[in-house]
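**Q** Pasting a predicted model and its sequence here:
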Amino acid sequence: MPPPRHPRSPLTHAQVVDTALTILARVGLPDLTMRAIGSELGVQQSALYHHYANKQALLGSVADEILARGSRTPSHDATWQERVRLRCQDLHAAVTGYPDGADLVMSMWAFGMGAQAPFDELRGLLADAGLPDDVAPTAARTLLHFVYGHAYDEQSHAHATRSGIVTAHRTPSDFETGLDIVVTGIAARLPD
């Protein structure tokens, strides 16, 4: 729980996002409400609307922060394929670091309300590797669809198992194999 604020200290964007992340980590996306955030901060829910026009705008900032807080594996001397794989692994770890993190980040990116930086970075890496300008954006989107979709599948299955909905044992994650398949497919699109 964040420390109580002095009544005269102004509420900041960072405090709102930090509190939202705390609630997300504790209870997941369905219970991440403006009312819960306001209660945790000790302010009326209406005070949050001075910082964010609506809940979706706040969730876009939360998605950006989830990605910003994720680790970055150094890849200075790596090939473009290794850099793409490492970035995708880091993104996968970032979104699975919070309950429903994949759902939140994937949704905000799909709605164009946040989480744009990974797409821009991957598109740049792929363009630098020589992928044509008309293919690099599609390849970057494909990578993110795989990363976020795989993470969403993992988190959904884990939630269903905790809830007793699913009891069947699942095979270990095939994320690395799937990522290799996608990167190999992208490499095949490079000009000769």
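**A** Everything's here; your move.

**Q** contacts, neighbours, all on C-alpha from now
**A** Noted.

**Q** Spit out the contact partners of D180.
**A** By CA atoms under 8 Å, 6 or more residues apart in numbering, D180 lies in contact with R85.

**Q** what about it, which helix or strand?
**A** helix 175-187 (DSSP states H and E).

**Q** mind checking how far that helix is from the chain centre?
**A** Mean-position distance between helix 175-187 and its chain equals 20 Å (CA atoms, centre = their mean, to the nearest Å).

**Q** Same question for stretch 12-28.
**A** Counting by CA atoms, centre = their mean, stretch 12-28 is centred 14 Å from the centre of its parent chain.

**Q** next one: stretch 86-97
**A** 8 Å.

**Q** quick one: P137 from R123, how far?
**A** Distance of P137 to R123, computed by CA to CA, to the nearest Å: 5 Å.

**Q** And those two? Which one has more around it.
**A** Applying other CA atoms under 10 Å to P137 and R123 shows that R123 carries more neighbours, namely 23 against 19.

**Q** ok, the more buried one touching T142?
**A** No - judged on CA atoms under 8 Å, R123 makes no contact with T142 at a distance of 10.5 Å.

**Q** how about the helices in the protein?
**A** Using DSSP state H, the helices of the chain run over 13-27, 34-41, 45-48, 55-69, 80-96, 101-111, 117-128, 136-162, 175-187.

**Q** Including distance to P4, could these go into TSV?
**A** Listed next are the helices of the chain as TSV, based on distance: least, CA to CA, whole Å:
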stretch	distance to P4
helix 13-27	11
helix 34-41	7
helix 45-48	16
helix 55-69	21
helix 80-96	28
helix 101-111	26
helix 117-128	32
helix 136-162	32
helix 175-187	41
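
**Q** okay, now the one to match up with it:
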Amino acid sequence: MPESAESPRGALSRQRIIRAAVELIERDGSDAVSMRRVAAALGVGTMSLYNHVPNKAALLDGVAEFIMADMAFAADPDAAWQDQTRALARTFRDIALRYPRSVLVVTTRQPRSTVGLQPVEIALAAVRKAGFDDRVAVRLVRTFVGFILGSLIHQVSVAEAGTAGLDAVDKAALVAALEQAQYTNVRDLLPVLAEHDHDGDFEFGLELLIGAMQSLPRDG
């Protein structure tokens, strides 16, 4: 049952509106978000939202800030840059798994507050402290974000496929088709391809990237 604006949880506020939008995005996707639907979820009139959030764009900006602010970055600034990188990447992945659909909203909107830019500041500080020049520092941060989002999309797609994935296909027919197409490597590795160790894959990729970083030139 929708909660009223005067429910025990408190009066209508920007924070409650943003949280309702996040819940709606996680359930139905960002395309489903509208001021009307958020108001309905809160059990209030649509016009009452405009006292706190002027429009849908501001609502989505608020969602992006909410997600970024929820990242509890615990990287020790005195730790080696490799350890800082691991901590930051794992934290970003954790929040991405908690809010997979909302994180995609974050990536499509420019942060408009210091709250939204805090994780970027921490990540850039870590790579610059390691001695990478400015352009490389920015590219490294973008590369890690791309890697984390890619692993998230893969994990979510596997989960949503469920029994419709590789495990559910007719193995004999698939092997025959692969042999006919001379896809011998795919045929030989079908059992491995059917496995999904998301945590293991992420850690493997993370260490691969850190190893690549170590080979890049640095100042000092």
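**A** Looks like it came in fine. Since the structure is predicted, the reported quantities are computational estimates derived from the model, not experimental observations.

**Q** on that earlier part again, now the helix holding D180 of the first structure on the second structure. Mean distance?
**A** Compared with the second structure after fitting, helix 175-187 of the first structure has a mean deviation of 1.7 Å; criterion: mean CA distance after the TM-score superposition for the first structure.

**Q** so that helix aligns onto which residues of the second structure?
**A** Per the alignment by TM-score structural alignment, helix 175-187 of the first structure matches residues 202-214 in the second structure.

**Q** Enumerate the positions of the matching stretch that are buried.
**A** For stretch 202-214 of the second structure, the buried set under the neighbour-count rule, 16 or more other CA atoms under 10 Å, comprises F202, G205, L206, L209, I210, M213.

**Q** Same list (these) but as TSV, adding distance to P111 of the second structure.
**A** As requested, these are arranged in TSV below (distance: CA to CA, whole Å):
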residue	distance to P111 of the second structure
F202	26
G205	27
L206	25
L209	26
I210	27
M213	27
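
**Q** Could you check how far H157 of the first structure is from L91 of the first structure?
**A** 19 Å.

**Q** More neighbours: which of those two?
**A** A count of neighbours by other CA under 10 Å puts L91 above the other of H157 of the first structure and L91, at 24 against 17.

**Q** Now do the contacts for the more buried one.
**A** Contacts for L91 of the first structure (CA under 8 Å, 6+ apart) come out as L67, G70, P118, V147.

**Q** can you do 7 Å?
**A** Going by CA atoms under 7 Å, 6 or more residues apart in numbering, L91 of the first structure touches L67, G70.

**Q** how about the nearest residue to A74 of the second structure, chain neighbours excluded?
**A** A87 (7.0 Å; CA to CA, 6 or more residues apart in numbering).

**Q** again, but for G38 of the first structure
**A** Q45 (4.7 Å).

**Q** What distance do you get for A160 of the first structure to A20 of the first structure?
**A** 23 Å.

**Q** circling back to that earlier point, could you identify which of the helices of the first structure is most buried?
**A** Ranked by mean neighbour count, these are led by helix 101-111 with a mean of 22 (mean count of other CA atoms under 10 Å).

**Q** What is it packed up against?
**A** helix 55-69, helix 80-96, helix 136-162 (3 or more CA pairs under 7 Å, 6 or more residues apart in numbering; DSSP states H and E).

**Q** The same query, at a cut-off of 10 Å, please.
**A** On a contact count with 3 or more CA pairs under 10 Å, 6 or more residues apart in numbering; DSSP states H and E, helix 101-111 of the first structure meets helix 13-27, helix 55-69, helix 80-96, helix 117-128, helix 136-162.

**Q** now those in TSV, with distance to D103 of the first structure?
**A** Converted to TSV, these look like this (distance: least, CA to CA, whole Å):
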stretch	distance to D103 of the first structure
helix 13-27	12
helix 55-69	10
helix 80-96	8
helix 117-128	15
helix 136-162	6
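
**Q** List the residues that contact the residue nearest the centre of the second structure.
**A** The second structure has A96 as the residue nearest its centroid, 3.2 Å off, counting by CA atoms, centre = their mean. By CA atoms under 10 Å, 6 or more residues apart in numbering, A96 of the second structure lies in contact with I67, M71, R90, S102, V103, L104, I148, L149, S151, L152, I153.

**Q** Pick the one among those closest to R36 of the second structure.
**A** R36 of the second structure has its nearest neighbour among the contacts of A96 of the second structure in S102, at 18.6 Å by CA to CA.

**Q** What residues does that closest one make contact with?
**A** By CA under 10 Å, 6+ apart, the neighbours of S102 of the second structure are 21-26, 29-30, 60, 63-64, 66-67, 95-96.

**Q** The residue in the second structure sticking out farthest from the centre: what secondary structure?
**A** Here the second structure reaches farthest from its C-alpha mean at Q180, the gap being 39.3 Å by CA atoms, centre = their mean. Under the three-state scheme (DSSP: H, G, I helix; E, B strand; the rest coil), Q180 of the second structure adopts helix.

**Q** so how far is R218 of the second structure from it?
**A** Taken as CA to CA, the span from Q180 of the second structure to R218 of the second structure is 50 Å.

**Q** before we move on, the earlier item: in the first structure, which of the contacts of S102 of the second structure remain in contact?
**A** Here is what carries over to the first structure from the contacts of S102 of the second structure, by both residues aligned by TM-score structural alignment, their matches' CA atoms under 10 Å: V22, I25, E26, G29, S30, V63, A64, I67, I95, A96.
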